[in-house]
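[1] Curious how this folds, go ahead:
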Amino acid sequence: MKPTIALMDSAPAIPSVRWALASLALSMLLSALGTSIANVGLPTLAQVFHASFQNVQWIVLAYLLAITTLIVSVGRLGDLTGRRRLLLTGIGVFTLASALCGFAPTLELLIAARALQGLGAAIMMALTLAFVGETVTKEKTGSAMGLLGTMSAIGTAMGPSLGGMLISGFGWRMIFLITVPLGLLTWVLARRYLPADNQKPKTDRAGFDGLGTLLLALTLAAYALAMTVGRGSFGALNVALLGAAFLGVGLFIFTEGRVASPLIRMAMFRDPVLSASLAMSTLVATVMMATLVVGPFYLSHGLGLDAVLVGIVLSVGPFVAALTGVPAGRIADRVGARRMTLVGLLAMTAGCLTLAVLPETFGIGGYIAPMVVVTLGYALFQTANNTVVMANVQPEQRGVVSGLLNLSRNLGLITGASAMGAVFAFASATADITKARPEAVASGMRMTFAVALTLVLICIACATCRRTAPGSD
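    Okay, the predicted model is just below:
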């Protein structure tokens, strides 16, 4: 009863909770902005540093790789050492790295600074979700998750447009320096308003699994590189990296079963709720990546839109996600997160089915309408799915579970960029997709979203099994 009284009956406590949520929301905004704002600057950076596109793309990859490889480990570290302390460190690292990016004199130093920025972002992404359970009551978890989802969508949506304006008005360095004052504000709010860590005696603290952390990081790095190097071609290097990733998975599972304090307890995956939620998160992220991979090609080559219109149409999805995140969280609190998960997946099913047939018949309107449905479904699913997991997880496991949720999403995005792109290219039956005929692009569109529809149907099966699992509501 005490947390409820503090939140509902004590007037001075309400602003503190709101400012604490503001610090978490800004943390999520910054980490998402760091992902999207750099992409628009790649052509400029290639000219400035006289580098090839293959080289400057590491400005983006270094950030994503750091997040993907470290997010579970930093979540677990927060569980062991204190989440507030580690989150403040992460915000500080992100802010410092942003300044280093802005003043980097060479491409190599810029890439290194971006990797450091990714470390800070990994800490922020993992611990913001974990902090929700310590900041609001269980009955308000969905609303808080919706707010964080909204800020993530806003950061993703505004990155390209904000980055373009900053580059044209102030130069490329400003796309990194703009996050420095925001990072300082976030650090001040987090330090002032986030709840203090519960100090445990040193004898009660579990040890940190250094070997497991290293194995997981190398495994995830190998998989991420296998899915991203080569820009669409899958050669011997990709096969070798993928083989190394599978070997790493086996070594990691073997190691975790034998250490005293494992990074991830394999018994966690016996929980059907957690396992189904992670699997669905990966599959849904794979589907959403298809819209980002296929959408630009279909709009430009299939419907013949110019670059300005393509950008406007592609911004519809993130805009819808930004508008629906908070309402989705409130609905999840009222009607039940598990039920809203299924509703979101059904909406995505309808959207994917429509995307496979409508655009060719109804043109741009036939693309936008189902995209709105897909994105609305994704916003409902993401908020509800995160709520189901984080509302019931044990306090000492919040960091690592939050890391796993973020990791499952990142792996889905990485897999989707490669796998769904390959499906699109195969179905278009064209070696160079930029020179494909409109009919070939439309064919690729239909096949890609037919595959996406299959993935969403698998998610519905997982959600149904999760609802009928023992102990589920």
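
[2] CA only for contacts and neighbour counts going forward, please
    Fine.

[3] Tell me how far the closest residue to Pro395 other than its chain neighbours lies from Val393.
    Using Cα to Cα, 6 or more residues apart in numbering and skipping the chain neighbours, the partner closest in space to Pro395 is Gly133 (7.8 Å). As judged by Cα to Cα, to the nearest Å, Gly133 and Val393 stand 9 Å apart.

[4] cool, Leu247 as well?
    To Val393, Leu247 is 30 Å away according to Cα to Cα.

[5] to compare against the first, here's another:
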Amino acid sequence: MIDPIPTATRRPLSPPGWWPLAAIVAAVFMLMLDATVVTVALARMRDDLHAGLGDLQWVMNGYTLAMAAFQLTAGSLADRWGRRRSFLTGVALFTAASLACGLAPNAAVLITMRVVQGLAGALMFATTLALIAQCYTGRRRGLAFGVRGMAAGSAVVLGPVVGGALVSGPGWRWIFLVNVPAGALTLAIGAAALPRHEPARTPRRIDALGPFLLAVALTALVFTLLRGEDQGWGSARTLTTSVAALVALLLFTAVEHRRRDPMLDLSLFRDRVFTGTQVGSFTVQASIFAMLVYVSLWFQDGLHYTALKTGLCFLPLVVPILLAGPLAGAIMDRLPKGLLVSASLAVLAAAIVLMRGSTAWTDLAPGMLLAGLACGVALPTLGALAVDIPDERHLGMASGVNNTVLQIGFAVGIAAYGAVASQDTLFLIGAASALTGAAITALLMRS
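    Here you go, the predicted model:
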């Protein structure tokens, strides 16, 4: 039996204002920007560090996989150790790792520090939804989720813009070094503004085996998708990594089911809305945001755009997210959230279909505009649903689940699209993924 949370510990004693949100949004923007800002800098990194293609892939995937594997642990740790403390520790470690990335003398050091960035990012990112739910209520909470969703979505697609400007200007190392002053400012705002008053915590043992099994499962899955085309989908190595991923996932589920204080409370998935939220979050990342990596490469390799011009071509996707995100956050409490999610995913599928057959940037622009509107509605709504749970002491866990799913969707999408032979097939798979997600979320979230 879980004791109810004392009334006095449910919320800060006075409204915290918008400074906590400023720290949260700054952290989210840095994290999501770093997921894609590297895309347009890979060629320069290869030349300067004498890196191979495999090194470049792990510069991208080391960050994403570390975030995905540690999200659940970070969320549970925040529930036990304190969300404010976890957030600030993550910001400090992320800033230090960014400095080390910017000064990396070779590919091995860069990859290692990217992994550290991912681990620190998980510690930060896993607490952001929970901190918003803790700090704000009612319409202010909806608006806060909208702003956070806007920051996350726009950072992903602004990554190539910012990266292109920095690579074309001071050099690729500045895509990491720019995080140092930004991280220091975020740390200062967070230390001053985030509430120290949190729900009562019960000391529990940290689950060490669960994160290890989850990391093995995710790494084996992504490795299978990345290497399956080259090694052959029926080869012994591909089959081995596939089986390893499945076995590790089954063992992870069994371990979490048997533990008294699990990293992941599987009972959360008894709630159909919570499960539908994870499906929707995975769909957005896998269908459109992972696709942007290959659209960026097409702009540069196929259309011979510069890094900066490539980044600017994503503005038709960014601007609608910036406009629709806060608006969706303000009105989401007045409309059925399940309907907002499934409808926005259906619109996203239509937007991706519009991008088929493109031979120039102008052909993509209408689909990008529509996709931006769909993401601007979906992202804040999914963020609000992710932490809409009865027990506030599990907000960090719920947030960690959602953030894990987001990272898995991005990593799996990148790996899956990498095995696609043609651009036309890429858009078809993306549209089919979005439409499937719309159907599943509509079924799970129906009233």
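
[6] Report the TM-score for the pair.
    After superposition, the two chains reach a TM-score of 0.88 (TM-score structural alignment, normalised by the length of structure 2), with 437 aligned residues with a Cα RMSD of 2.9 Å.

[7] one step back: ok, Leu247 and Val393 of structure 1, which is more surrounded?
    Each of Leu247 of structure 1 and Val393 has its neighbours counted (other Cα atoms under 10 Å); Val393 has more, 16 against 12.

[8] Check the offset of stretch 414-429 of structure 2 from the chain's centre.
    Centre-to-centre, stretch 414-429 of structure 2 and its host chain are 20 Å apart (Cα atoms, centre = their mean, to the nearest Å).

[9] what's the span of it, first residue to last?
    Using Cα to Cα, the end-to-end distance of stretch 414-429 of structure 2 comes to 12 Å.

[10] just stretch 253-271 of structure 1 next, same as before
    17 Å.

[11] what's the spacing between that stretch and its chain's center?
    Relative to its chain's centre, stretch 253-271 of structure 1 lies at 24 Å (Cα atoms, centre = their mean).

[12] May I see the buried residues of that stretch?
    Using 16 or more other Cα atoms under 10 Å as the test for burial, stretch 253-271 of structure 1 gives Ile253, Thr255, Glu256, Ser261, Pro262, Leu263, Ile264.

[13] Also stretch 169-184 of structure 1?
    Neighbour-count burial for stretch 169-184 of structure 1 flags Trp172, Arg173, Met174, Ile175, Phe176, Leu177, Ile178, Thr179, Val180, Gly183, Leu184 (criterion: 16+ other Cα under 10 Å).

[14] Now do the same for the fifth one: its match in structure 2.
    The one in question is Phe176 of structure 1. With TM-score structural alignment as the criterion, Phe176 of structure 1 lines up with Phe176 in structure 2.

[15] By how much does the one helix or strand Phe94 of structure 2 maps to deviate from structure 1 on average?
    Taking DSSP states H and E as the criterion, the element that holds Phe94 of structure 2 is helix 83-102. Taking mean Cα distance after the TM-score superposition for structure 1, the mean distance separating helix 83-102 of structure 2 from the aligned residues in structure 1 is 0.9 Å.

[16] Who are the packing partners of that helix?
    The contact analysis (3 or more Cα pairs under 8 Å, 6 or more residues apart in numbering; DSSP states H and E) places helix 83-102 of structure 2 against helix 53-81, helix 107-135, helix 174-177, helix 179-193.

[17] quick one: that helix to chain centroid distance?
    Distance of helix 83-102 of structure 2 from the chain centroid (Cα atoms, centre = their mean) equals 17 Å.

[18] repeat for stretch 79-88 of structure 2
    On Cα atoms, centre = their mean, the centre of stretch 79-88 of structure 2 falls 19 Å from that of its chain.

[19] That stretch: end-to-end distance?
    Terminal residues of stretch 79-88 of structure 2 lie 14 Å apart, using Cα to Cα.

[20] Contacts for that stretch next, please.
    For stretch 79-88 of structure 2, contacts defined as Cα atoms under 8 Å, 6 or more residues apart in numbering pick out 74, 77-78, 123-125, 127-128, 130-131, 187, 190-191, 194-196, 198, 201-204, 393-397.

[21] in structure 1, what residues pair with that stretch?
    Mapping stretch 79-88 of structure 2 onto structure 1 (TM-score structural alignment) gives residues 79-88.
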